[in-house]
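Peer 1: Provided below are the primary sequence and the corresponding predicted coordinates.
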Amino acid sequence: MNRRDFIKRSIAAALGGASLYSAFGSLSAIAAAATQKRYAFGDYKALVCIFLYGGNDSFNTIVPYDTTNYARYRQSRNGLVSAGGLALEQAAIQAQSLNPLAASGGLPGGLPGDGSTYGLHPSLAPLRGLFNGEKMAVVANVGTLLHPITQSQYQNGTVPTPPQLFSHDDQTTYWQTSRPDDPNANGWGGRIADLLYGANTGLMPMSISLSGENRFQRGAVINQYSMSPGGVDKMSYLGDGSESWIQGDNPSGKTAYEALIAHGTQTHVLERAFANAAGSAIDNYEILSAALDGSPPLATAFPDTDLGNQLKMVARLIKIRAALGMSRQVFFVSAGAYDTHGSQIADHAYNLTEFANATKAFYDATVELGLANNVTAFTSSDFGRSLAVNGDGTDHGWGGHHFVVGGAVRGRRFYGTMPSLAQNTNANPHANPDDTGYGQIIPTTAVDQYAATLASWFGVDAGGIADILPNLGRFAAPNLRFLG
């Protein structure tokens, strides 16, 4: 039995357990992945999740500059920076203006529904050309939801909300799993991989993380393969010539380890599982190292930043897709320090500069590879931040705006509903109908809808999407149509 068969049969044998349903979602999705090759593709596609840990401040990322809406934004953001507030200058936003197309062809997406004109944070200047060139779209006010919910329903507690709202750990989990009803659920990227992995002919895992372990890629059948932006990390037992206990003083250590993981020699199921995992890691190292070493470097220049190096390695891995036998891949990269409770003006500018330069370089690399239409990158984050400010920072929020980038994107459009930026006051506590009452903006687009749109483009059929996202039917638009 090869390793893949071992995993499939182990999962299939456990399908009767009720706890498995709780942990992994729909049993039919797991059964399909465990027992058959349901999907086959004649093309290549990749999804690239760019997770902004800490909660990106969407309301200083995409900002209105028309007179009426800028005045509301500025009032909520407490005036000039020199006065201690967070409002960006109107002229600086207008210089990065977005020029969206009107809705057409009976498809969703077009001008912002609030009638405002928007621009990007000045640090996002490299992305303005992608949006105006129809290679990037804005998906408005996305967040974790159990059901659609209004301000009145939230304040009166008549519609359930995700547990532990405004908590980093909990909301990161729910964003990455799209299952606020199940804290043990696998990630929606992992559930996609569970369905589609059989379409790949190679033995490498379909999901690769350049930023360590994450919930987004955790699956029941296929789990993430984590590697460093600099290349594949060798298991220490293999040695690099410096470990004397392996190469010199104790060569028997290497022999003993190889005997420990030798195929078919273990008697206990946990020993076999360990040997299988260790053997797979060694095989993956050898396959990836050989393919990367044999591939010429990319011509596209990437910024030498943490996110830039992660996305550069993703581009290199996409380049060697044929050698790895891949027709579908899911990647995860991330950047941190978005929890801007203080010093937000400087810190947010720095973070967005890193994000914009790395994302633009990555898109350029997909053009170089002739795969711009086959690769879609998208942002995620713990949550948006509060519209209200706390001096020189913002607090944990709920809904937030996100970017989708790639040649297949129906770009130069806004999707979803842009929220009000009006400030609630003691005199008018309901001035903003989208505010919880404490400065957080209530989402109007669910993570489920965002995920379903990406999964559909990726090749998951309607039945598979229903398995992956069992709560999707609660929302009016199961596909936001931001991908063609």
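Peer 2: Here it is on my side, so go on.
Peer 1: going by C-alpha atoms from here, please, whenever you check contacts or count neighbours.
Peer 2: Fine.
Peer 1: mind checking the SS state of Q329?
Peer 2: Using DSSP: H, G, I helix; E, B strand; the rest coil, the structure places Q329 in strand.
Peer 1: isn't it right next to L47, touching?
Peer 2: Yes. Contact criterion Cα atoms under 8 Å: Q329 and L47 qualify, at 6.5 Å.
Peer 1: burial check on the spatially closest residue to L480 that is not a sequence neighbour, number of neighbours?
Peer 2: Among residues not flanking L480 along the chain, T453 sits closest, at 5.9 Å (Cα to Cα, 6 or more residues apart in numbering). The number of residues packed near T453 is 20, by other Cα atoms under 10 Å.
Peer 1: now A140: which helix or strand?
Peer 2: For A140, the host element (DSSP states H and E) is strand 136-143.
Peer 1: same for that strand, what does it pack against?
Peer 2: strand 400-405, strand 414-415, strand 445-446, helix 447-458 (3 or more Cα pairs under 8 Å, 6 or more residues apart in numbering; DSSP states H and E).
Peer 1: what ranges does the stretch 1-150 of the chain have for its helices?
Peer 2: Per DSSP state H, counting those that start in this stretch, the stretch 1-150 of the chain carries helices over the ranges 3-13, 18-24, 27-35, 67-76, 90-94, 125-132.
Peer 1: okay, pairing it with this:
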Amino acid sequence: MSHAHLNRRQFLHRSSLIAMAPTVPAFLGRTVRATEPNNDGRILVVIQLSGGNDGINTVVPFADEGYAKHRDKLRLSTDRLIKVNDQVGLHPALRPAAKLLENGQLAIVQGVGYPNPNRSHGVSMAIWQTARLDPAEHKTFGWIGRAMDRHSALADGSAHSILLGDEDPPIALRGRRSTSVSLAHLEELKLKASTGLFRASVDDSSDDLLVFARRASLDARSTAALIDEVTKNSASDTSLYPKTELAGRLKSIAQLIKADFSTPVYYAIQSGYDTHAAQLPTHARLLRELAGAMKAFLDDLQAAGLSKRVLTLCFSEFGRRVKENASLGTDHGTAAPVLIAGSSVNSGPLGQPPSMTDLANGDLKMQTDFRQVYATILQDWLGVDSASALGGSFDRLRLIAST
């Protein structure tokens, strides 16, 4: 018998812990009681880049004459860039991500945005998280939550999505029936149940979740022990991961995936991208942390033989203005690249980089609607109908490689 990780069948024979911890919510209990892991189940990992990432200095359009014209102080020299093709290059801090590109594991969707862009952090993030342009729909349900509502009939009772981090759960995960869990750390399970935020799945009563939420502090030890029992033999090689917050979160996600949790969606947040001043050092640090964490995560999954099951999506609520400001930073803009990593992507840039001379009120023009990215992931990766989740049908992209 392989000891690479403790699967659910093995755990069933060691499950006295369940009996000792009756206050663990039903959705988690069913996860570890299931008789067979769903090894064919595909998984989506979302990394939210909060603040508005400067896509122009992430995937750099060095061949566009507008880059030198509008980025006098913030321009990255061409000889430092990691060339992707004869038009664009990656920021030098993204060298680990360039390795993914070399390995055929990174797709770059260029110029992603939405019609009539909004430069408010809150409004634009709500648009991305709900896949709805109408502000009246920004406090209801999110695109992932809606999709997981459709996924409920296929779920085995596991939480449909897990946020790794201590941030407030994003509206993207909120569904009518699907369940979502927040984990600050693997040692501390925290179910954040507020009115209408996390609804029980068909097999759970809301009382079960609310009782657990009220008693979480009392049951933290037994719950942490349960998760520890399931994940301790699926521990990730810590030497793979940089010692950053994002890397730690992705390492925890990798442990849960390797422990055969059947949760289809995981979510992590990296903050700090609102670079109005002194952008160069801050942006370089953030991109270095992002690329290092992503590379370690994919290497970890590759070593476990799971890389073909996992797709990672990186997005930000908007890009930055084309022209730098007087504080050596950039202000809120519009379109920006979206990064999608995994062993099942069609690697390389998708679409043309937005022009830096043909602008819309000083901003980049959108090339791809973000809902096309979502539709592709939902239908071609997770196998979920996208129309109800996104409020309409959108043309899909050639993101997922044929198998």
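Peer 2: Received, thanks. A quick note: this is a predicted structure, and the numbers were derived from the prediction, not measured.
Peer 1: still on that earlier bit, can I get the helices of the stretch 1-150 of the first structure in a markdown table with distance to L260 of the first structure?
Peer 2: Below are the helices of the stretch 1-150 of the first structure laid out as a markdown table (distance: least, Cα to Cα, whole Å):
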| stretch | distance to L260 of the first structure |
| --- | --- |
| helix 3-13 | 16 |
| helix 18-24 | 30 |
| helix 27-35 | 28 |
| helix 67-76 | 63 |
| helix 90-94 | 61 |
| helix 125-132 | 51 |
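Peer 1: just send those helices back as JSON lines, with distance to A291 of the first structure and mean neighbour count too.
Peer 2: Putting those into JSON lines (distance: least, Cα to Cα, whole Å; neighbours: other Cα atoms under 10 Å) gives the following:
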{"stretch": "helix 3-13", "distance to A291 of the first structure": "21", "mean neighbour count": "15"}
{"stretch": "helix 18-24", "distance to A291 of the first structure": "33", "mean neighbour count": "16"}
{"stretch": "helix 27-35", "distance to A291 of the first structure": "27", "mean neighbour count": "20"}
{"stretch": "helix 67-76", "distance to A291 of the first structure": "50", "mean neighbour count": "19"}
{"stretch": "helix 90-94", "distance to A291 of the first structure": "44", "mean neighbour count": "17"}
{"stretch": "helix 125-132", "distance to A291 of the first structure": "31", "mean neighbour count": "20"}
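Peer 1: out of these, nearest to L324 of the first structure?
Peer 2: L324 of the first structure lies closest, by Cα to Cα, to one member of those: helix 3-13, at 15.6 Å.
Peer 1: quick check: closest non-adjacent residue to G392 of the second structure.
Peer 2: The spatial neighbour of G392 of the second structure that comes closest, neighbours along the chain excluded (Cα to Cα, 6+ apart), is S386 at 7.8 Å.
Peer 1: so what corresponds to that neighbour in the first structure?
Peer 2: Counting by TM-score structural alignment, S386 of the second structure corresponds to I465 in the first structure.
Peer 1: ok, residues contacting stretch 154-165 of the second structure?
Peer 2: Applying Cα atoms under 8 Å, 6 or more residues apart in numbering, the contact partners of stretch 154-165 of the second structure are 26-28, 30-31, 34, 148, 169, 173, 178-185, 201, 203, 249, 252-253, 261-269.
Peer 1: any idea how far apart the tips of that stretch sit?
Peer 2: Using Cα to Cα, to the nearest Å, the end-to-end distance of stretch 154-165 of the second structure comes to 27 Å.
Peer 1: buried ones in that stretch?
Peer 2: Within stretch 154-165 of the second structure, the residues that qualify as buried by neighbour count (16 or more other Cα atoms under 10 Å) are A155, D156, G157, S158, A159, H160, S161, I162, L163, L164, G165.
Peer 1: L133 of the second structure maps to what in the first structure?
Peer 2: Under the alignment (TM-score structural alignment), L133 of the second structure maps onto P180 of the first structure.
Peer 1: right, and that match touches G143 too?
Peer 2: No. With contacts counted by Cα under 8 Å, P180 of the first structure stays clear of G143, the gap being 10.8 Å.
Peer 1: show me which of those two is the more surrounded one.
Peer 2: Taking neighbours as other Cα under 10 Å, P180 of the first structure and G143 compare with G143 leading, 31 against 22.
Peer 1: that one -> the second structure?
Peer 2: Match for G143 of the first structure (TM-score structural alignment): G113.
Peer 1: contacting residues for that match?
Peer 2: With Cα under 8 Å, 6+ apart, G113 of the second structure has these contacts: F318, T334, A335, A336, M366, Q367, T368, D369, F370.
Peer 1: now A375 of the second structure
Peer 2: Applying Cα under 8 Å, 6+ apart to A375 of the second structure gives the contacts S386, A387, L390, S393, F394, D395, R396.
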